[in-house]
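# Model the structure of this input:
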Amino acid sequence: MSILLVSRGRDVSPWIDAIQSERPDLEVRVYPDTAPKEDITFAISWNHPLGVFKEFPNLKCIASMGAGVDHILKDPELPENVVITRVTDEHLTNDMATFTTAVVLNYMRGLSAYKAAENESHWQPKPYLRQRDFTVGVMGMGVLGAEAAMQLKKLGFSVQGWAKSHKNIEAIPVYAGADELDYFLATSHVLICLLPLTPETANILNKTTFEKLPEGAYVINVARGEHLVEEDLLEMLDKGQLAGASLDVFRTEPLPKEHPFWEHPKIDVTPHIASVTNPASAAKQILQNYDRLTMGEPLINIVSRTKGY
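Model (predicted):
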């Protein structure tokens, strides 16, 4: 049996090194070098060419290289009998939580505005916020969202969450479903999107959502670019309904040089670096599933195709 790496636009050499460091005798193939295809039972994937997995008659599992699986599930020709798994890694989780905390702190103290002033040699102290002055709302209370919320709570922020179903997280109220979304939005002065990308959550960061936030709210998107309706964000920023936004993910990546987000004074852009999978760490977890598959044992971190996460 062989492991197949399938990834467009990503250097997979760190993954090869990580896997071979753990299992020197395990054969690793990189798409399109897949012959013989009958030997492939396990694939590790990110942004694969659609329809490619139907070429492998003995494929049993597709493991995402990261926490997200929308790049796999969007394939209409995905084999029905193949199990899909995701990475749940403490490094990924902590990286996301520290990044979102840094962005909230930057918003609270207005540091981006001072950087702009520095570029113009302009000295102008401004009032700033404190933790008690606003509430942070986290959309998506899975592993990443829950940890982000808890880290902010430990720093003294008022934090609340929203999810598809109710969650029991100590000291953090979590609202659930469409019936409780409006109240959650109306009381969230900073909105962090950490939702999985599903048909239900695509385009959820839209004009209707933004209008339900308090006037002058701040939006942080570290989930997927497809969550955000870009034109609606620009309109709400220009009208003053939103005070600003921090965006780490985009519909097109890299973000085109001519995109209006680059020059907008109320938008901070980062190049999808909020939480980056460490191949050395993730490979250990993925290989556990490879071993389980080989021995006929149940896999871990299985994704529900129905839920999309």
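# When you work out contacts or count neighbours from here on, use the C-alpha atoms and nothing else.
Fine.
# Strands of this protein, start to end?
Applying DSSP state E to the chain gives strands spanning 2-7, 28-30, 40-46, 61-64, 83-85, 135-139, 158-163, 174-176, 190-193, 217-221, 242-247, 267-269.
# Let's compare: structure for the following, please.
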Amino acid sequence: MPLTVLFSASDADWDDYKDILPNALAQVGLDAQVTRSAADPALVDYIVYAPTGGLTDFAPFTRARAVLSLWAGVEKIVGTPSLTQPLVRMSDPEGLTAGMVEWVTGHVLRHHLGIDAHRAAKPGEWVATVPPLAKDRRVCILGLGELGAACAAMLTQLNFQVSGWSRRPKELAGVACFSGADGLGTALRDADIVVLLLPQTPDTENLMNAARLNILPRGAVIVNPGRGPLIDDEALLAALDSGQISHATLDVFRVEPLPADHPFWTHPNVTVTPHIASATRAPSAARRIAKTIERDQAGAPLPGLVDRSAGY
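Prediction:
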């Protein structure tokens, strides 16, 4: 009997996945039917999920072995009372991780090299300010999960002085790793550029508040491709106005799309990008979903299994 995989996401997502997901499942030898609706929820084996699909009640899916998120962030689903099935976040080295590494590396290099000043120069402004070498630039990554660790590895290869902070102790080659409340202050104290790659949880909301922004060296740069609520917006604007923070490049926000009247749009020292630091790319994500189901059918542990108590 074929497996039944319910695809609960937007119409646009369905257009992207309706052919490649069945093909990916077949490629790993799975006999599976992918459907957008289930006449009998009790016969569904797996749910491929995004919040855009409208599914909120998981109780009828009594046979479902797992809910496989199309997104890396699971804050919109992890607290759902009816969700008793294992929840798996999207973990896709081919697409999601690679995209994040490229975006973070590009923006770190942009700030490191002072590219904005060159772009803004007027004719005749020949200000030959030479940037330091990467070995003399200190980059701190908050969040050392799959995405943060991959970004740290790339920046280390480019010879940046890389440090990182996580809630739990981590060890990464070439990275000075800190953890816990005391470790956060130590990690921030010397950082020229801070990259935020933490999940959104009650413990991480407003992590970068006025006090922590003031720990940073004056003129530090904030790069946030993680989650909007990691930063206290008002505190960041105040720090930008005072010069404590010289620039913030922000890809994620509390409300998305970012409202047209939000001060971030017009602040001269803020760069807004429209949540494109990294995205789930259908071809590689479909292969990842197929591999995950294949592993589960073989009795192997689910990769990317969410810890409900931690929220990610």
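# Would you mind finding the most buried of the strands of structure 1?
Stretch with highest mean neighbour count among the strands of structure 1: strand 190-193 (a mean of 26; mean count of other C-alpha atoms under 10 Å).
# average offset between it and structure 2?
Its aligned residues in structure 2 lie a mean 0.6 Å from strand 190-193 of structure 1 after superposition (mean C-alpha distance after the TM-score superposition for structure 1).
# so that strand matches what in structure 2?
On structure 2, the counterpart of strand 190-193 of structure 1 by TM-score structural alignment is residues 193-196.
# OK, contacts around the spatially most central residue of structure 2?
The centroid of structure 2 falls nearest to G226 when counting by C-alpha atoms, centre = their mean (4.5 Å). G226 of structure 2 makes contact with L196, L197, L198, P199, D251, V252, according to C-alpha atoms under 8 Å, 6 or more residues apart in numbering.
# what's the neighbour count on the fourth one?
Applying other C-alpha atoms under 10 Å, we find 24 other residues in the vicinity of P199 of structure 2.
# Surely it and Y312 touch.
Yes - counting by C-alpha atoms under 8 Å, P199 of structure 2 does reach Y312; the two are 6.7 Å apart.
# Could you name every residue contacting both of the two?
G73.
# what's the neighbour count on the equivalent of L105 of structure 1 over in structure 2?
Superposed on structure 2 with TM-score structural alignment, L105 of structure 1 falls opposite L109. L109 of structure 2 is flanked by 15 other residues according to other C-alpha under 10 Å.
# What of A149 of structure 1?
Number of residues near A149 of structure 1 (other C-alpha under 10 Å) recorded here: 26.
# what's the spacing between it and G156 of structure 1?
A149 of structure 1 is 11 Å from G156 of structure 1, where distance means C-alpha to C-alpha, to the nearest Å.
# And for A97 of structure 1?
Per C-alpha to C-alpha, A97 of structure 1 is found 15 Å from G156 of structure 1.
# cool, and S121 of structure 1?
Counting by C-alpha to C-alpha, the gap from S121 of structure 1 to G156 of structure 1 is 34 Å.
# I'd say K170 of structure 2 and C177 touch.
Yes - at 6.3 Å, K170 of structure 2 counts as touching C177 under the criterion of C-alpha under 8 Å.
# Could you pull up the residues touching the aligned residue in structure 1 for G219 of structure 2?
Under the alignment (TM-score structural alignment), G219 of structure 2 pairs with G216 of structure 1. G216 of structure 1 makes contact with H189, G240, Q241, L242, A243, G244 under the criterion C-alpha under 8 Å, 6+ apart.
# Number of residues surrounding the second one?
Number of residues near G240 of structure 1 (other C-alpha under 10 Å) recorded here: 13.
# quick one: what's aligned to it in structure 2?
Residue pairing (TM-score structural alignment): G240 of structure 1 is matched to G243 of structure 2.
# ok, that match touching P217?
No - taking C-alpha under 8 Å as the definition, G243 of structure 2 is not a contact partner of P217, at 10.5 Å.
# mind checking how far the closest residue to V30 of structure 1 other than its chain neighbours is from S275 of structure 1?
Distances taken as C-alpha to C-alpha, 6 or more residues apart in numbering place L5 nearest to V30 of structure 1, at 4.8 Å, with adjacent residues excluded. Distance of L5 of structure 1 to S275 of structure 1, computed by C-alpha to C-alpha: 21 Å.
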